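[1] model this:
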Amino acid sequence: MAGLRDIDYVEMWVEDAGAVAAMYQATFGFERIAEAAPETGLQGHHSVVLAQGEAHIVITSPDDCEGTVADFVKLHGDGVRDIAFRADDARRVFDQAVARGAQPIHAPSEHAGDGAPVVRATISGFDDVVHTLVQREGAFLDALPACYRPVGSPARTKPVLFDAIDHVAMCLRTGTLDEVAEYYKRVLDFEDGHRELVYSERSGMNARVVQCGPIKFPLQEPLASNPSGPIAEFLDLYRGAGVYHLAFLTNDIVHTLRELHQNNVDALPTPGRYYDMLTNRVGPLEERLDDLRDLNVLVDRDEWGYLLQVFTRSLHERQTLFFEVIQRKNARGFGSGNIRALFDAVEADRLAAREMNSSVA
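    Below is the predicted model of the structure:
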């Protein structure tokens, strides 16, 4: 195995790091724990580091209109640049990945950590997504270069809504799904999860999941025969392949969503008929159906248990990055059954509307 432990952090490149960080603090309950800027040694950029539970986000913006970060933002808008992995041996993983075809972005470097050296290296992922490999034994802030300065903050008074990053979902160009999945398997010893073909009258997608221990990547591409729908729309608006959404784990989705609604975070709406069909599809649940309906919570069951999930509306200008909130009750999947169930609910609503129109006529 490649020796990857988990996702250490996700770095977003955005037009205005301060504004995005403040938005995530106010809406999703993140705390600002560190910053870096030219005055601290981060040349040409400004970064804010946010944390909640074990979930960490680095938000970076350019200080002028030139350079790699600025070019990325001009092309994609706000988006995920780096999905950083915590590694047992960053040098070994880097050497192995490059030998297997990954492009070296930054060779391994070392700086002092809390009681042990920290090693960092970066390799290519797909398109404009890269992966930093972090070898550390101390606290999370050790993972960051020395130019990052901790930000003192008062004791947390808000509830912790997210426990960790559950998975990162990607949208890929038509015809590249297998290529990207096999890349992660070859270069970083990821393994296959499930495959799926989903389609409706209006859109469709191929999907695969690859994972390495707790690191999980659902990958999706539009169907060549029906290249429309939300995946194709992302590719058009983002102007390329990239990260579609970040999924955050919670241990009480009803409580978390109540808090998020107080912060004016909206969930994507779910047809009411979805809930009329829910218990027949997934069986008995511990949660109240009225709560799930009220909060637009989707439910799916696999052989290990069931999960509850909600997709939030994007807060970014191009609408190309949003959050998922997910609670797992032993389920290991990603809610793929919800896609078909939503299609069924929409079709049932259409049928009911046609029947009503016919009776009126």
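[2] hey, let's count contacts and neighbours off CA atoms from now on
    Noted.
[3] Let me see the ranges of the helices in the chain.
    Along the chain, counting by DSSP state H, helices occupy 17-28, 68-76, 90-99, 177-188, 230-238, 253-262, 272-276, 278-282, 289-295, 336-360.
[4] The fourth one to helix 90-99, inter-axis angle?
    Right, helix 177-188. Comparing the axes of helix 177-188 and helix 90-99 via axes from the mean of the first three to the mean of the last three C-alpha atoms, to 10 degrees yields an angle of 140 degrees.
[5] Centre of the chain to helix 177-188, how far?
    18 Å (C-alpha atoms, centre = their mean, to the nearest Å).
[6] on contacts alone, who are the packing partners of that helix?
    helix 90-99, strand 204-212, strand 215-222 (3 or more C-alpha pairs under 8 Å, 6 or more residues apart in numbering; DSSP states H and E).
[7] Likewise for the second one?
    Taking 3+ C-alpha pairs under 8 Å, 6+ apart as contact, the helices and strands that helix 68-76 lies on are strand 4-13, strand 55-62, helix 230-238.
[8] Turn the helices of the chain into TSV, including mean neighbour count and distance to Glu54.
    Below are the helices of the chain laid out as TSV (neighbours: other C-alpha atoms under 10 Å; distance: least, C-alpha to C-alpha, whole Å):
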stretch	mean neighbour count	distance to Glu54
helix 17-28	17	14
helix 68-76	17	26
helix 90-99	19	20
helix 177-188	18	23
helix 230-238	19	28
helix 253-262	17	16
helix 272-276	18	32
helix 278-282	14	30
helix 289-295	15	25
helix 336-360	14	25
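[9] Following up with a second sequence; could you model it the same way so I can compare the two?
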Amino acid sequence: MTTYTDKGPKPDSGRFVCFDHVTFWVGNAKQAASHYCARMGFEPFAYKGLETGSRHVASHAVKQNKIVFVFQSMLEPHKPEDMGKHLVKHGDGVKDVAFQVEDLDAIVKRAKDRGAVVKKEPWEESDEHGSVRMAMVQTYGDTTHTFIDRANYNGLFLPGYKKPMFEDPLLSKLPKGGLNFIDHIVGNQPDQDMVSVAEWYERNLMFHRFWSVDDSQIHTDYSSLRSIVVTNYEETIKMPINEPANGKRKSQIQEYVDYYGGAGVQHIAMNTDDIISAVTNLQARGQHFLQVPKRYYDNLRERLKHSKVDVKENLDTLEKLRILVDFDDNGYLLQIFTKNMQDRPTLFLEVIQRHNHQGFGAGNFKSLFEAIEYDQAERGNL
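    The predicted model follows:
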């Protein structure tokens, strides 16, 4: 495992502020949004569709604190054509990861000068609440990044969106999700593509390497992976890039690539300041999480005896909820992963709480792989 301290030169203009929102292309946006609200603690936030004058695409935005997910579906059989093709190939999944930026033009010009494919040159959208400027670039696979400058906008979400048309009376009766902001978003790549993708972020967006791990450190009998985490200068946007490494059988990264039809977003990690309450509540809402074997906790207690770190949470409670712990001499993190959020074994979610620890759970990868491999075996894909 390697952590990197060299951020490289500070960009002289343009700044990446934070994750803005994540757009999913799905078969049925209304139902997908409802599922994330019911199970993961989101609330309906904004809507765009036939009733608001959007003739081709329905968009349901849901929100939880600073996290915004937008689910979009086509309204006509063959329009938009690219959305139809995307759904046939990939199934439900993340199409776009949007970043909030300052000085959009500088960021786009620099990315373009350095070789990025600009899918949509800067454009502006307006309504009675002001205007938003945006641009879109191509990243790995069919995934895009939209850059969003909101400096002159004070509306609900984006121009064209209205408040949701209905209130869901069930949601107020359910316990709170307790998720605060997007911690990181992971992209899976086919074998041997990870380095070139990480270099794309370094070159075109002036991101830098933050953390990495290779397959000599992360492997089981069946699975192994390599990962490089890239981040912006301020380190507010973290994007781990994974690839499979050869194992005896098909790794879960390769399973993702096979079922998704190429590179794409594998999981979205959401930060909480109380993972025990969050997971207790999400389980009460019916969200399914991966179950690591009991021996993980026997092993963990043994390892913690020889560590300087003091885990404040009750280990019996963490074991009961199947929350994972990763630690070093300075701190620790707590994390848990949902099962797949759709029928294809592609995208899932993570809940994470950090205590002075900026890693990504490398110490848990082996246990996590074993849990995923158990599920893979059930699917006949190991």
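[10] Mind putting the helices of the first structure into JSON lines with distance to Val48 of the first structure?
    Shown next, in JSON lines, are these (distance: least, C-alpha to C-alpha, whole Å):
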{"stretch": "helix 17-28", "distance to Val48 of the first structure": "7"}
{"stretch": "helix 68-76", "distance to Val48 of the first structure": "14"}
{"stretch": "helix 90-99", "distance to Val48 of the first structure": "24"}
{"stretch": "helix 177-188", "distance to Val48 of the first structure": "29"}
{"stretch": "helix 230-238", "distance to Val48 of the first structure": "23"}
{"stretch": "helix 253-262", "distance to Val48 of the first structure": "22"}
{"stretch": "helix 272-276", "distance to Val48 of the first structure": "40"}
{"stretch": "helix 278-282", "distance to Val48 of the first structure": "41"}
{"stretch": "helix 289-295", "distance to Val48 of the first structure": "31"}
{"stretch": "helix 336-360", "distance to Val48 of the first structure": "34"}
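[11] In a markdown table: the helices and strands packed on helix 68-76 of the first structure, plus distance to Cys212 of the first structure.
    As requested, these are exported to a markdown table (distance: least, C-alpha to C-alpha, whole Å):
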| stretch | distance to Cys212 of the first structure |
| --- | --- |
| strand 4-13 | 7 |
| strand 55-62 | 18 |
| helix 230-238 | 24 |
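[12] Kindly state which of the ones you listed is positioned closest to Ser314 of the first structure.
    The closest of these to Ser314 of the first structure is helix 230-238. By C-alpha to C-alpha, the value is 11.8 Å.
[13] sorry, back to before: between the helices of the first structure, which one is closest to Gly44 of the first structure.
    Ranking the helices of the first structure by proximity to Gly44 of the first structure (C-alpha to C-alpha) places helix 68-76 first, at 9.0 Å.
[14] Okay, angle between the closest one and strand 55-62 too, please.
    Using the same axes, to 10 degrees, the direction of helix 68-76 of the first structure lies 100 degrees away from that of strand 55-62.
[15] which residues are contacting helix 68-76 of the first structure?
    Outside of helix 68-76 of the first structure, the residues within contact range by C-alpha atoms under 8 Å, 6 or more residues apart in numbering are 13-15, 45, 61-62, 64-65, 79, 237-240.
[16] The same query, at a cut-off of 7 Å, please.
    By C-alpha atoms under 7 Å, 6 or more residues apart in numbering, the surrounding residues in contact with helix 68-76 of the first structure are Trp13, Val14, Glu15, Ser61, Pro62, Tyr238, Arg239.
[17] Out of those, which end up buried?
    Buried members of those, scored by 16 or more other C-alpha atoms under 10 Å, are Trp13, Val14, Glu15, Ser61, Pro62, Tyr238.
[18] Which one, of the helices and strands packed on helix 68-76 of the first structure, ends up nearest to Gly152 of the first structure?
    strand 55-62 (16.4 Å).
[19] so where is that closest one in the second structure?
    Mapped onto the second structure using TM-score structural alignment, strand 55-62 of the first structure spans residues 67-74.
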